[in-house]
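Engineer: Pasted the sequence and its predicted model underneath.
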Amino acid sequence: MTSRRTALKWTAGLAAASLLPGAALRAAEPLKVGFVYVGPVGEAGWTFAHDLGRRALEAAFPGQVKTTFIESVPEGADAERVIRNLAQDGHRVIFTTSFGYMDATLKVARQYPKVVFQHATGFKTAANMGTYDVRTYEGAYLAGVLAGKTSKSGNLGVVGSHPIPEVIRNINAFTIGARSVNPKASTRVIWVNSWFDPGKERQAALTLIAQGADVLMQNTDSPAVLQAAQEKGVFAFGWDSDMTSFGPKAQLAASEIDWSVWYKKVVGEVLAGKFEPKQQVWYGLKEGAIDLGHLAASLPEDAKKLLAERRKGVLDGSRPVFQGPLRDQAGKEVVAAGQALADKDKLAMNYYVEGVQGTVPGGK
């Protein structure tokens, strides 16, 4: 698998009390919790955000939890070996944080039915294996609002990783947010077909800037896009975590994921002997799992006010991100006026909305 995330499958939750370590474990040594990372922890991005969640987990349960993480684990056979080693070493809860770990996680989960497995962004489940994800499109939409407010040219750019529904969803949300402020705004996309490749990410960002983009977003993991924006005097956003230190003049804000919301909930319930697998979890602004933070000091007050209004609209449901009337780039209506796109349709998104240039590789 080349992608770590994809569309999600909704299924009913299953109770599984037999999975739980229970009071005997709590009375003995700390609960061992393992994490498998697709990239290096570094100082920003996807894996860094997961590691912040791991650290917050340890801080929330001092003396009760002992965590282990394995970084830069390739998606494939090696992942299965790493996951199995964690289970054999007594880890009672294991979080695998990349889509390409899905099959390996499922295989090991079936071999260790008393271990709790949680897989990020996948769709396959088992009695002791659930999946979890974050509504990153909500952060992308809010970033788009600021982009539309800030851009002088109306030309925006996105460095995309893999053309899967999650990334397409984020590009569309970003564009919808921008066009809600500037109806003439448009977005160019360059795909690098990698989650973490600083060289390709930088080159894509420089190309977008050369094509006239003055605000960039990314759905990749390194700070290379922000660094390129800083170098060329345009704006960009931190992605998955704050990236201010890599481009203090360029970062308008950061779309930040807080994985600790889910990590603390799962582990807290396991420690209390009350955990029941939720077969699919998709958290967002409402749960505190995603938000647009670290706003640039240079942002004018009217931009901050507008952002607060749009954020409230997403939270209270009065202004959902994918609300009608909404058309794809060919002009076909995909959401009628007064309606909002259903989750199942968000999860299968394979088209660009109006305002996105080009075509989706392998899509419509």
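Structural biologist: Now that the structure is in, tell me what you want to look at. Numbering: from 1, shown residues only.
Engineer: From now on I want contacts and neighbour counts done on CA atoms only, so please keep to that.
Structural biologist: Noted.
Engineer: ok, now how distant is residue 24 from residue 277?
Structural biologist: 20 Å (C-alpha to C-alpha, to the nearest Å).
Engineer: next, the one to line up against it:
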Amino acid sequence: MKGTMLRKTLYALTAASAVALASPAAAEPLKVGFVYVSPIGEAGWTWQQDIGRREMEAALGDKVKTQYVEDVPEGADAERVIRDLAQQGNQLIFTTSFGYMNPTIKVAKQFPDVKFVHSTGYKTAPNVATTNARFYEARYVAGMLAGKMTQTKVVGYVGAYPIPEVLQGINAFTRGLRSIQPDAQVRVIMVNSWFDPGKERDAALALLDQGADIVTHHTDSTATVQAAEERGKYAIAYHSDMSKFGPKAQLGAVTHHWGPYFTKEVQSVLDGTWKSNQVWGGFKEGMVALEGFGPAVDDELKTFLKQQEDAIAAGTLNPFAAPIKDNEGKVRLADGALDDKGLNAMDYYVEGVVGKLGKN
């Protein structure tokens, strides 16, 4: 009898163990890492990326756990940080600056089971996707805003580096400006940095000294908007709404929105459906916007700008429709509209931009 009871007890224990083994343990959260090129701060490119990270966390709850490293220089430091995040068990890593492209590709080869998404680059791999926003679409409408508001017909533009992404913005802004003011000009100073508030401020002040009554920027800090506020001039912010730093100066802000995209990518990893791809979204996809309008922009002008935004989203207005001439008079496109290949190979200033590439 005892033997029978013992056998039953052992059987019950064995069966319970089998059930326990067959039952999945509570799923561990997916670890997701982010590499930021500048401090998060209170505005700018990295600030907007971090808003996207937090929106993704809010959407997915305890299914995800994120970590980030901010203010990571492009180059060797980036490679080290990306590798460290992979070694810490992050299964998806977002590398959020153009100069992280080659380090991302290199580390991805060493960690084939980790997924990577690189922002603003063009190189992919089986475990590396790329994403970008069509910043130039909102830049074109921002140029129209500047065209409606400028008195001197001179607009200043603080740029980071003369790469296609930055040139697309300068050229689209200029074409939008000149669609309103055909003889207006854009003066550009490149600071050769994504984030250097001191250089950005000096460049903005120099442009204001050259007669600009509106300044804008493709850099990360709020320095350009603050310089305009100090001088009693206007500014169009970039990356995020910077009205806190220029309540009278800011006419509007070209902003980027990453939360839905980050959420979609993370969810696809959770679902086991993630694939390397290249996403480039604009107004239509909700990845760019012109918002944060200041007190100087009335409702009539806001309505006009929204109409242009809707036309771009619908495909009836193209910021780079022919004819396109560079600022030396050479025809760059005679018919049609610039395609993505042409946009990503842009290496010139359009008509209306003062100066030559590489020279301030």
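Structural biologist: Yes, it's here. Because the structure is a prediction, the values reported are computed rather than measured.
Engineer: Between residue 24 and residue 277 of structure 1, which has more neighbouring residues?
Structural biologist: Taking neighbours as other C-alpha atoms under 10 Å, residue 24 of structure 1 and residue 277 compare with residue 277 leading, 25 against 9.
Engineer: Could you look up the SS state of the more buried one?
Structural biologist: Under DSSP: H, G, I helix; E, B strand; the rest coil, residue 277 of structure 1 falls in the coil class.
Engineer: so what's the equivalent of it over in structure 2 up against?
Structural biologist: Aligned by TM-score structural alignment, residue 277 of structure 1 pairs with residue 276 of structure 2. Contact partners of residue 276 of structure 2, counting by C-alpha atoms under 8 Å, 6 or more residues apart in numbering, are 124, 125, 126, 127, 128, 129, 130.
Engineer: Quick check: closest non-adjacent residue to residue 276 of structure 2.
Structural biologist: Counting by C-alpha to C-alpha, 6 or more residues apart in numbering, residue 129 is the residue found nearest to residue 276 of structure 2 once chain neighbours are left out, at 4.5 Å.
Engineer: Wait, a helix at that neighbour?
Structural biologist: No. Applying three-state DSSP, one finds residue 129 of structure 2 to be strand, outside a helix.
Engineer: In structure 1, what residue corresponds to it?
Structural biologist: With TM-score structural alignment defining the correspondence, residue 129 of structure 2 maps onto residue 130 in structure 1.
Engineer: how near is the match of residue 277 of structure 1 to residue 82 of structure 2?
Structural biologist: Residue 276 of structure 2 sits 18 Å away from residue 82 of structure 2 when distances are taken as C-alpha to C-alpha.
Engineer: for residue 102 of structure 2, same thing?
Structural biologist: Using C-alpha to C-alpha, residue 102 of structure 2 is found at 11 Å from residue 82 of structure 2.
Engineer: any common contacting residues for these two?
Structural biologist: Common neighbours of residue 102 of structure 2 and residue 82 are not found (criterion: C-alpha under 8 Å, 6+ apart).
Engineer: How about the contacts made by residue 76 of structure 2?
Structural biologist: Here residue 76 of structure 2 is in contact with residue 103 (criterion: C-alpha under 8 Å, 6+ apart).
Engineer: Would you agree residue 142 of structure 1 falls within a helix?
Structural biologist: Yes. Counting by three-state DSSP, residue 142 of structure 1 is found in a helix.
Engineer: Map it across to structure 2 for me.
Structural biologist: Residue 142 of structure 1 maps onto residue 141 in structure 2, with residues paired by TM-score structural alignment.
Engineer: Just give me the neighbour total for that match.
Structural biologist: That count, for residue 141 of structure 2 with other C-alpha under 10 Å as the rule, works out to 27.
Engineer: mind checking how far the closest residue to it other than its chain neighbours is from residue 258 of structure 2?
Structural biologist: Distances taken as C-alpha to C-alpha, 6+ apart place residue 176 nearest to residue 141 of structure 2, at 6.0 Å, with adjacent residues excluded. Taking C-alpha to C-alpha as the measure, residue 176 of structure 2 falls 25 Å from residue 258 of structure 2.
Engineer: and the next element down the chain from the host helix or strand of residue 79 of structure 2?
Structural biologist: Secondary structure from DSSP states H and E places residue 79 of structure 2 in helix 76-87. Later in the chain than helix 76-87 of structure 2, the nearest helix or strand by DSSP H and E is strand 92-95.
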